[in-house]
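1. Show me how the following folds:
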Amino acid sequence: MGQLTLGDERIDQFRSDVNGDVIRSGDGAYDDARAVWNGMIDRYPTLIVRCRGTADVIRSVDFARENGLRVAIRGGGHNVAGTAVCDDGLVIDLSEMTGVRVNPDERKAWVQAGATWADVDHETQAFGLATPGGVVSDTGVAGLTLGGGIGHLRCKYGLTCDNLASVELVTANGEFLTASRDEHSELFWALRGGGGNFGVVTDFEFDLHPVGPDVATCFVFYPGDRAADCLQAYREYVSAAPDEVSTLTSLGTMPDENLFSEDVVDDLKIGFLGCYSGPASEGEGALAPLRELAEPIADVSGTVPYAEFQRTLDEDYPSGMRYYWKSLYLDGLSEPAIDRIRYWADTAPSPLATVDIWQLGGAIADVGVDESSFAGRHAPFLLGVEANWQDPERDDANVEWVRDCLADMRQFSDGSVYLNFPGFLEDNDELVQTTFGAAYERLVAVKDKYDPENRFDVNQNIKPST
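-> As a prediction, the model looks like this:
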């Protein structure tokens, strides 16, 4: 393997050059260090360096370049495609860099790249502030932000990347720089939606907004045989809903014995999860129609602390389970589209799988398409197809179901995808170009300038022209 060609002396020198731990095959910590959230990912890097600061990152990038090692970048959370680790390369692990600093007067937060959204919420909610994050609190800040970031506050405050004021990063040649609207502005444009293609981001500066500490929420479930009626009513609801409302709809069995009675726990269901980002007293009324679409089989809606709501789905995505997710931006929720969504949810090979519909629009669509590289502002909805299962013998069935569903649903889409729900890395060469469309060549130009040798390619890759 790669570490044999490096030699002990060279690795020992690298260990002395960084403050963080350098882990190689044979070390007691190696298997734990290479393991990632998605149990389908089983890769064997040459070295893993757990960086403790920017200096460690710079030295790690230099070491990889000097020794011809492929680089994977690991943040603080999880990525379904497993981009945090690679075979026979160097993993730059940022998960120990978790600092969050808040200036409540300026409504700004500075966040290190190993932090999760739980880390951010803990600090910002002390001041009744938030920035749009994800919908699972142990998601990493870095990956979500660089891929766009679709969370519970999106229709009011936009994507996570829309709230990014600046980043600090290390480029492929080991240079440390700041990117913002005023410095390295093309790089800053590319980082907001273009993923980890352009460098190792070490710190993020976010704009904050008044949110919480309590928010009105909706979390209600209906029988699967009412899914078509519910989705038609939902389509009308979101067309008139205020921007403070952001919702996510899921179809699947979702066999939660603590939530559902024995007579329906194994049946198909449709659930609506929503948050109102304004005053909780207003939000209860604004979300009420979602609780009246049919006779519910479970309703745990209510006013709760924002940070608690951010943790609502955490237990549904445990580390080590097997995951394969893909996505498509939908042109709308026509009756034929609803029929096919219902069909695919009903044929899922795992009871833990879901077909999800993410409401978009609002502040997402208010941002000009040329202001960032994020490619999904045009769509009213995002379709997410999530295969989640435990038995490795069911891998092929679950992956095939996701791919077949996406192939069918492309009739209701322009074919572009949300690159934080990408499937496997090898799925996406053509999809990356399709998704970015006219912006792709602009992204290539940024790649040519900051990573012309494609050192950072363990991602939804934008290949340099050379």
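
2. switch to C-alpha atoms for all contacts and neighbour counts from now on
-> Noted.

3. Just say helix, strand or coil for the most centrally placed residue in the chain.
-> Central residue of the chain (CA atoms, centre = their mean): residue 144, 3.9 Å from the mean position. Taking DSSP: H, G, I helix; E, B strand; the rest coil as the rule, one finds residue 144 in the helix state.

4. That one and residue 135 touch, don't they?
-> No. Judged on CA atoms under 8 Å, residue 144 makes no contact with residue 135 at a distance of 10.5 Å.

5. Show me whatever sits in contact with both of these two.
-> With contacts taken as CA atoms under 8 Å, 6 or more residues apart in numbering, residue 144 and residue 135 have residue 150 as neighbours in common.

6. could you pull out the strands for the stretch 101-250 of the chain?
-> Applying DSSP state E, counting those that start in this stretch to the stretch 101-250 of the chain gives strands spanning 108-112, 129-130, 164-170, 176-180, 200-207, 209-210, 214-223, 245-252.

7. which other residues reach the second one?
-> Strand 129-130 is contacted by residues 104, 107, 121, 124, 208-213 when judged by CA under 8 Å, 6+ apart.

8. another one to check against the first:
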Amino acid sequence: MAVATSAEPAPTRRLEATAVAGLRRVLTGEVFGPADDGYDEHRRVWNGSIDRHPALVVRCRGVDDVRAALRFGRDQQLPIAVRSGGHSFPGLSTCEDGLLIDLRLMSGVRVDPDARTVGVQAGVLLGELDAATQEHGLAVPAGIVSHTGLTGLTLGGGIGWVQRKYGLTVDSLASADVVTADGSFVRAAEDENTDLFWGLRGGGGNFGIVTDFRFRLVPVGPQVMAGAAFWPIDQAASVLRRYRDWIAGCPDELMTLVVQRLAPPLPAVPTELVGRPVIAVAACYAGDVAEGERVLRPMREFGSPVLDLFGAKPFVAHQQMFDPSFRHGCWYYVRSCDVAELSDDVIDVVVEHGRRISSPVSSIALWQMGGAVARVGEDETAFNGRSTGFTFNINGNTVTADGFDEQRQWARDYWSALAPFHTGVYVNFLMEEGEDRVRAAYGGAKYERLRSLKRAYDPTNVFRMNQNIRPD
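-> All right, here's what the predicted structure looks like:
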């Protein structure tokens, strides 16, 4: 991956002053060029290793702004990137010397507790959505880091803490409003533009700019039994084998992640544990708190845990548990793969490479799949891998540029060691890895269906700053 640095020059593309002035006049939002105060703030994204300089940043307040910005970008023949929360690992929510359409100002949330639905604008972050829906004991199944943008998460599929009970984020999606490449405004739902609705549920930002979603809500919380238990890394092999046995046949209410990392310097972590390599089982029980405590007890009591942070807590608090581990500005690199099962050979790889973690912000998360995710037909949505057993997210991260190359290589080596067991990959966990990897994320047949859809909605590939499905 080519990593942009702060030494890169400012944009060289010169936009016509009259054209920019015309755009400013028609917008209710904000426009920032390289000479404007605030440009440097608004061009930055979550991943600190990405330091790109758009020719123009347009912060939209509504659909008309989005359409005007898109028209401007096409007229000026600019590369176009679209940003919601800006949480793209490879920095695809920005661009060099192009137009950045920023949706963050579009942050409205409209909850209808009686109908159990919610309307959500495209700039909303998960924490903002949770805050609104949890007032009614309801939720959209979505993610594990509260400052993630809802739009990017949803368009890739959306895995999260209640997926085994209620499915992926796209499985709760009822409709989406979309501005397509030619500037048309369309609605996609099960009964309208059904081909586009299928593609939006996993196909990423390839087909247009989603400006608004409507989701069905599910009952969660507001209190859940959740948290994590930690063991020394030298107990990893026995912990993983116990974990494998424990989750066999577990109820759908239980969702777990296995985490390897150095114990973080957080208030709940004893000082003597900070910086030591650990393996953790994190979990959320989307059901009765007392029942959750009973289900979790056998894992929590196994071996000699050095820390147990499980307990009854607000769901919104649990949704923020990993926020300090993925803060803005750190340098992030990820490799990912799906595996069918947690076999002894896979466990051996996990044990071996987990011992090699040396950065305080590097980690792996092994996502338990199955449950409601697997009960949706593979062809019902563009998301691929419904029958996946586990999804690996291997993060080689650093706080600054120092040591980033070494951590990136650690993540690559870990991923390569798992190569004999790869069955696919979750598209939201891809870096810029090329067309073959995008195809692998969808499978050949589904990729070709998506390509046909791309030809219909974006034949000139206007929306290519994404895990791109080329129309040709």
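
9. hmm, back to that, out of the strands of the stretch 101-250 of structure 1, nearest to residue 89 of structure 1?
-> strand 200-207 (15.4 Å; CA to CA).

10. Can you state the mean residue-to-residue distance of the closest one versus structure 2?
-> For strand 200-207 of structure 1, the mean deviation from structure 2 after alignment is 0.5 Å (mean CA distance after the TM-score superposition for structure 1).

11. residue range for that strand in structure 2?
-> Mapped onto structure 2 using TM-score structural alignment, strand 200-207 of structure 1 covers residues 209-216.

12. Tell me where structure 2 has helices.
-> With DSSP state H, the ranges of helices along structure 2 come out as 17-26, 39-43, 63-75, 126-133, 150-156, 163-166, 194-200, 236-247, 289-300, 315-318, 344-354, 404-417, 435-442, 444-457.

13. who wins for proximity to residue 209 of structure 2 among these?
-> Short answer: helix 63-75, nearest of the helices of structure 2 by CA to CA, at 8.1 Å.

14. Distance-wise, check residue 219 of structure 2 relative to residue 228 of structure 2.
-> 22 Å (CA to CA, to the nearest Å).

15. between these two, who's got more neighbours?
-> Neighbours were counted for residue 219 of structure 2 and for residue 228 using other CA atoms under 10 Å; residue 228 has more, 20 against 17.

16. which ones are touching the aligned partner of the more buried one in structure 1?
-> In structure 1, the residue matched to residue 228 of structure 2 (TM-score structural alignment) is residue 219. Residue 219 of structure 1 is in contact with 271-274, 299-301, counting by CA under 8 Å, 6+ apart.

17. again, but for residue 300 of structure 1
-> 218-220.

18. If you map the residues you listed onto structure 2, which are still there?
-> By both residues aligned by TM-score structural alignment, their matches' CA atoms under 8 Å, these still in contact after alignment to structure 2 are 218-220.

19. Residue 273 of structure 1 contacts residue 245, doesn't it?
-> No. In this structure, residue 273 of structure 1 is not within contact of residue 245 by CA under 8 Å, at 10.4 Å.

20. of the two, who's got more company?
-> Neighbours were counted for residue 273 of structure 1 and for residue 245 using other CA under 10 Å; residue 245 has more, 24 against 21.
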